[in-house]
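In: I would like the atomic coordinates for the input below:
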Amino acid sequence: MKTMTTQQVRELVESKQTINLIDVRETNEVAAGKIPGAINIPLGLLEFRMNELDKSKEYIMVCRSGGRSGQATNFLENHGYKVTNMDGGMLDWNGETN
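Out: All right, here's what the predicted structure looks like:
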C-alpha cells in the first residue's frame, strides 16, 4: 500500500495542484472539519459509491487516524484503483480545514 505523510499531502494542497482527496470518515466527523476539496464517502458506503471514482485518476484516502483510510485503500486497490493512504489521518493534520 502506498502511503503519504500529512505533511506531504499538505504540501500538495498548498501548491494548488489538482489532487483527489476522499475522506472516508462519517458525515458527523467531517462536519467538524475536512481538508478543503476533499470528497466525503463514508467507508461503509465506499463499495456502493466507488463507481463515482475514475480508475484513470489517483486518489488520496483520508480518515481520522489512518486506519479506515487504510482499509479503503486496500479495498480500492483490489478493484483496480490508484490510491494512496494518508498516514496519521486528521489527528496529524495541521493544515487548513473547512
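In: only C-alpha atoms for contact and neighbour calcs from this point on.
Out: Will do.
In: measure V13 to Q71 for me?
Out: Counting by CA to CA, to the nearest Å, the gap from V13 to Q71 is 23 Å.
In: for K34, that is, sorry about that
Out: Taking CA to CA, one finds K34 at 19 Å from Q71.
In: Who has more neighbours out of these two?
Out: More neighbours surround K34 than the other of K34 and Q71, with 21 against 15 (other CA atoms under 10 Å).
In: Going along the chain, name the strands of this protein.
Out: 2-4, 20-23, 39-40, 58-62, 82-86 (DSSP state E).
In: Which neighbouring elements make contact with the fourth one?
Out: Helices and strands touching strand 58-62, by 3 or more CA pairs under 8 Å, 6 or more residues apart in numbering; DSSP states H and E, are strand 20-23, helix 67-78, strand 82-86.
In: for comparison, sequence B:
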Amino acid sequence: METIKIKEVCPTSTLELIKRNYLLLDVREENEFNQFSFDVPRVLNIPMSQLTERMNEIPKDEKVILACLTGERSLRAVQFLNEYGFTNLLNMKKGLSKWAQKEYPIKGESIVQEKLCCGEHSNCK
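Out: Purely as a prediction, here's the structure:
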C-alpha cells in the first residue's frame, strides 16, 4: 500500500484559496458547527461521524480544504477520503482555533477567542 503525502495549508493560505473558489469542508460535528463556524462563501459541514454515508456530497472534481477545530480530525478525514479516490484535498493545519485566533471571519460565538473582562464587573482589574 502506497503512502500518500497529505498536503497541508495554514489558515492564511486557506483564506487565499477560498477566494479562488476552493470549497471548505468542515468535519466537526453538527453541534460544534452550529455553535461557531467559518464565515466563508463555500463551506460544507459533513461531520467525521457521517463521512462514510455522505462522501458522495463532496465534489471529486473540485479542490477541497478540510478543516476541524485543531486540524487533527480533518487530517484523518483526508487520509480516509484518499482511500476512496479523492485526490484534490488539502488539510488546514491548526484548524478553526487558529483561524479564529487570527480574527478571520467566523459565524457564531467563538469559544477560542479570549473573553475580555469589563463592564459591570467592578472586581475586574
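In: between the strands of the first structure, which gets nearest to N98 of the first structure?
Out: Taking CA to CA, strand 39-40 is the member of those nearest to N98 of the first structure, at 11.9 Å.
In: Which part of the second structure matches that closest one?
Out: Aligned using TM-score structural alignment, strand 39-40 of the first structure spans residues 44-45 in the second structure.
In: Quick check: the matching stretch compared with the first structure, mean distance?
Out: Stretch 44-45 of the second structure differs from its equivalent in the first structure by a mean of 0.6 Å after superposition (mean CA distance after the TM-score superposition for the first structure).
In: So what's the gap between that stretch and the chain middle?
Out: 9 Å (CA atoms, centre = their mean, to the nearest Å).
In: export the strands of the first structure to CSV and tack on mean neighbour count and distance to N94 of the first structure?
Out: Below are those laid out as CSV (neighbours: other CA atoms under 10 Å; distance: least, CA to CA, whole Å):
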stretch, mean neighbour count, distance to N94 of the first structure
strand 2-4, 15, 14
strand 20-23, 23, 16
strand 39-40, 17, 19
strand 58-62, 23, 14
strand 82-86, 24, 13
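In: Just put these in JSON lines and tack on distance to V30 of the first structure.
Out: Shown next, in JSON lines, are the strands of the first structure (distance: least, CA to CA, whole Å):
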{"stretch": "strand 2-4", "distance to V30 of the first structure": "20"}
{"stretch": "strand 20-23", "distance to V30 of the first structure": "8"}
{"stretch": "strand 39-40", "distance to V30 of the first structure": "7"}
{"stretch": "strand 58-62", "distance to V30 of the first structure": "11"}
{"stretch": "strand 82-86", "distance to V30 of the first structure": "16"}
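In: Now do the contacts for the alignment partner in the second structure of T84 of the first structure.
Out: T84 of the first structure maps onto L90 in the second structure when the alignment is built from TM-score structural alignment. Counting by CA atoms under 8 Å, 6 or more residues apart in numbering, L90 of the second structure touches 6-9, 63-66, 78.
In: Let me know the closest of those to G108 of the second structure.
Out: Nearest to G108 of the second structure among the contacts of L90 of the second structure: L66, at 19.7 Å, using CA to CA.
In: isn't that closest one right up against L89?
Out: Yes - using CA atoms under 8 Å, L66 of the second structure makes contact with L89 at a distance of 7.1 Å.
In: so what sits against both of the two?
Out: Common neighbours of L66 of the second structure and L89, using CA under 8 Å, 6+ apart, are V78.
In: So the spatially most central residue of the second structure versus Q35 of the second structure, what's the distance?
Out: Nearest to the mean C-alpha position of the second structure, counting by CA atoms, centre = their mean, stands A67 at 2.3 Å. To Q35 of the second structure, A67 of the second structure is 15 Å away according to CA to CA.
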